[in-house]
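**Q** Predicted model and sequence below, questions to follow.
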Amino acid sequence: MSDTIDCAMDEFGVIRLQLKRPEVCHAINEIMVAELSATLTALGQNERARVLILSGGPQHFCAGTDEHWIAQGCSASADHNFEDALNIARLLRILDRLPFPTIALVDGPAIGLGCGLIACCDLIVATARSRFAVPDARLGLIPAVYGPYLINKIGSSAARRFFLTGEQFNGEVAQRIGLIHEVHPDHATAQKQVEQWCAQILRNSPHALTACKRLITSVEHRPIDDAMISDTAHRMAHIRSHEEAVEGIRAYLQASTPAWAIKNPA
């Protein structure tokens, strides 16, 4: 039983993971970091898992790092602060590298490290009342551990603006710079988008989805040179003989449904 998150997986392998510190707008402390890391690590090893939906409450996604935890760091040793930072960095890497698709449903503010969680997810939908900010510099800090994921999402130009100003921006701006994919009027319509994405994902080969995520991570920001051509050719050659590819092609040729596909989950 967790004190800071709720997590449940249904019969289709859809995992709903909700941040659960409403008294502080789901701000992240050291306990939440540990519980999220342990939960996501276990899910990453669960062969039944097909897709993760990460959300906060109906009014806040995540207020960032807990202010009391930040204050403790001011009087802590360099070694202690380094360990705290490593734990956050490891959590983000676990989320970023989960072998199945991840969806973030953002309803309300996503601030600082909350933006970092979003940047580590594959698909992101937000409501019209959602707000985003990277306010670390206003506290004399920098977004060091989650910054690389944000920069990968929004690019260095947008990062220069929002890291250096600390200003808030809305869902339309977040969509334009690439942080999120969709903006919907309210929670209900955003939830419908999540369910539509889940339905599409569950029609795809789990093995192929894992391979797609690894392909993206491997090739982004690399030149398309001989080494990349060889790497991608090897990936294609390997997956063609995988049992799920054999099943998928057989089903396509026979106009049937592959064994791993789930149609219209309840």
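**A** Nice, thanks for sending it over.

**Q** from here on, contacts and neighbour counts on C-alpha atoms
**A** OK.

**Q** Show me the strands in the chain, by range?
**A** 5-9, 14-19, 51-55, 102-106, 110-111, 123-127, 131-133, 169-170, 182-184 (DSSP state E).

**Q** Could you tell me how many residues sit around residue 218?
**A** Residues lying near residue 218 (other C-alpha atoms under 10 Å) number 13.

**Q** re earlier: need the strands of the chain in CSV (columns: mean neighbour count and distance to residue 227).
**A** Listed next are the strands of the chain as CSV, based on neighbours: other C-alpha atoms under 10 Å; distance: least, C-alpha to C-alpha, whole Å:
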stretch, mean neighbour count, distance to residue 227
strand 5-9, 16, 40
strand 14-19, 20, 36
strand 51-55, 23, 32
strand 102-106, 26, 29
strand 110-111, 26, 39
strand 123-127, 25, 29
strand 131-133, 24, 38
strand 169-170, 16, 40
strand 182-184, 21, 35
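
**Q** which stretch among those strands comes nearest residue 203?
**A** Go through these one by one with C-alpha to C-alpha and the one that ends up closest to residue 203 is strand 51-55, at 11.5 Å.

**Q** which outside residues touch the closest one?
**A** Applying C-alpha atoms under 8 Å, 6 or more residues apart in numbering, the contact partners of strand 51-55 are 13-19, 61, 100-107, 194, 198, 201-202.

**Q** That strand versus strand 123-127: what angle between them?
**A** With axes from the mean of the first three to the mean of the last three C-alpha atoms, to 10 degrees applied, the angle from strand 51-55 to strand 123-127 works out at 30 degrees.

**Q** Structure two is appended below for comparative analysis:
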Amino acid sequence: MKNMEYLGCEIMNLKESMPKCNLLEVNLEKEILEISLNRIDVYNALNPELIQELINIFSWAANSCAATAHSLVSESGETLPRVIILKGNGKHFCAGADINWMKDSGEATLEENQKDAKRLDELFYGIWSNPCFTIGLIKGVALGGGAGLVACLDHVIAMDGSKIAMSEIKLGILPAVIGPYVYKRLGSAQFRRLAMLGSRINTDEALRIGFIDEIAKDEKDLEINCNKIISQILTSAPSAIEQAKLLCKTFDDWNGNMMELRDHTLKTTSVMRGGKEGQEGLGAFIERRDPDWYVSNEE
């Protein structure tokens, strides 16, 4: 195959290929992609432009990450992302849907509202199914769609004093679009209870029912806890992380019998053992060395 530069096609570096954002702050440093909601004046409320920017950046990450490329570096030799951090600038993570957007939706047609709902679901599914390991850093409030964002993330650390709510019912609507993702995180009973109450829960309650995974005492502690999780995940095989998510989805969606499921897991195990990462991981274990994807705490 001819060299791309010889053909006059320069390989675009990662940062140049990232989508442009006006309402997000995006920072890529080696394996870590940090995304910050940046509508501080309205507590990072979701509007169509912010939603589309989030869709674009998470889609870019899905297509450009180590898991998808089956490689730790890009064609230009740059380290590919493996972890995504989602947080909000200012006092609050996300106050839900922008009030002006909500007002406009009341006058929109059914087709226009369905289009908005479809875009919102595209966002949530894009986060929930992203091949990268996703971490949420929550402070202030996460309401409505903000709670939906929280539910889609793999690991959530909330600062003490934060509040989460599926507050849609207070407006006479339902948490329908965020529902599948909150339901998967909380289970039927807790989703049903919180969807009807619409009240804000504190970090202790959120931790108890599984809405979050850790509580940080302050912003410094939030960063420390985040770095600990990053250190752990960067010792895990990136493509296997994606496959773990797909395996979980298989269990969620399984319609066959137990024997068929057992057969599926046997085949999956065989494929993973014989794969590139499986061979590297098993070889590293036998040879008493770190696998090639391992990033130590010192790096």
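**A** Yes, it's here. Quick caveat, the model's predicted, so the values are computed rather than measured.

**Q** Can you show me the helices along structure 1?
**A** In structure 1, the segments counted as helices under DSSP state H are 30-44, 67-74, 78-96, 113-119, 147-165, 171-177, 187-201, 206-219, 226-240, 243-253.

**Q** so of these, which one's packed in deepest?
**A** Highest mean neighbour count among the helices of structure 1 (mean count of other C-alpha atoms under 10 Å): helix 113-119, with a mean of 26.

**Q** residues in structure 2 aligned with that one?
**A** The aligned range for helix 113-119 of structure 1 in structure 2 is 145-151, by TM-score structural alignment.

**Q** mean deviation of that stretch from structure 1?
**A** Following the fit onto structure 1, the mean deviation recorded for stretch 145-151 of structure 2 is 0.5 Å by mean C-alpha distance after the TM-score superposition for structure 1.

**Q** Identify all contacting residues around that stretch.
**A** Residues outside stretch 145-151 of structure 2 that contact it (C-alpha under 8 Å, 6+ apart): 46, 93-97, 124, 127, 136, 142, 156, 164-166, 178-179, 181-182, 185, 211-212.

**Q** same question, stretch 197-217 of structure 2
**A** Outside stretch 197-217 of structure 2, the residues that touch it by C-alpha under 8 Å, 6+ apart are 150-151, 155-170, 185-186, 190, 222, 225.

**Q** what does stretch 88-99 of structure 1 give?
**A** By C-alpha under 8 Å, 6+ apart, the surrounding residues in contact with stretch 88-99 of structure 1 are 33, 36-37, 40-41, 44, 116-117, 120-121, 145-146, 209-210, 213.

**Q** Let me know the closest of those to residue 257 of structure 1.
**A** Among these, residue 209 lies closest to residue 257 of structure 1 (C-alpha to C-alpha), at 17.2 Å.

**Q** any idea what residue 195 of structure 2 aligns with in structure 1?
**A** Using TM-score structural alignment, residue 195 of structure 2 pairs with residue 163 in structure 1.

**Q** Quick one: residues contacting that match.
**A** Shown in contact with residue 163 of structure 1 (C-alpha under 8 Å, 6+ apart): 134-137, 143.

**Q** on that earlier part again, how far does the match of helix 113-119 of structure 1 sit from the chain's center?
**A** Relative to the centre of its chain, stretch 145-151 of structure 2 is centred 10 Å away, using C-alpha atoms, centre = their mean, to the nearest Å.

**Q** and if you look at stretch 15-32 of structure 1?
**A** Worked out by C-alpha atoms, centre = their mean, stretch 15-32 of structure 1 lies 15 Å from the chain centre.

**Q** end-to-end on it?
**A** Using C-alpha to C-alpha, to the nearest Å, the end-to-end distance of stretch 15-32 of structure 1 comes to 18 Å.

**Q** Where in structure 2 does that stretch align, residue-wise?
**A** Against structure 2, stretch 15-32 of structure 1 falls on residues 33-50 (TM-score structural alignment).

**Q** How about residues contacting the matching stretch?
**A** 23-28, 81-98, 101, 116, 145.

**Q** do the same with stretch 193-203 of structure 1
**A** Taking C-alpha under 8 Å, 6+ apart as the rule, stretch 193-203 of structure 1 contacts 14, 50-51, 53, 101, 103, 105, 125, 260-265.

**Q** Turn the helices of structure 1 into CSV, including distance to residue 23 of structure 1.
**A** CSV is the format used below for those (distance: least, C-alpha to C-alpha, whole Å):
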stretch, distance to residue 23 of structure 1
helix 30-44, 14
helix 67-74, 13
helix 78-96, 21
helix 113-119, 16
helix 147-165, 26
helix 171-177, 24
helix 187-201, 20
helix 206-219, 35
helix 226-240, 47
helix 243-253, 45
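
**Q** for the contacts of residue 163 of structure 1, which one is nearest residue 256 of structure 1?
**A** Nearest to residue 256 of structure 1 among these, with distances taken as C-alpha to C-alpha, is residue 134, at 48.2 Å.
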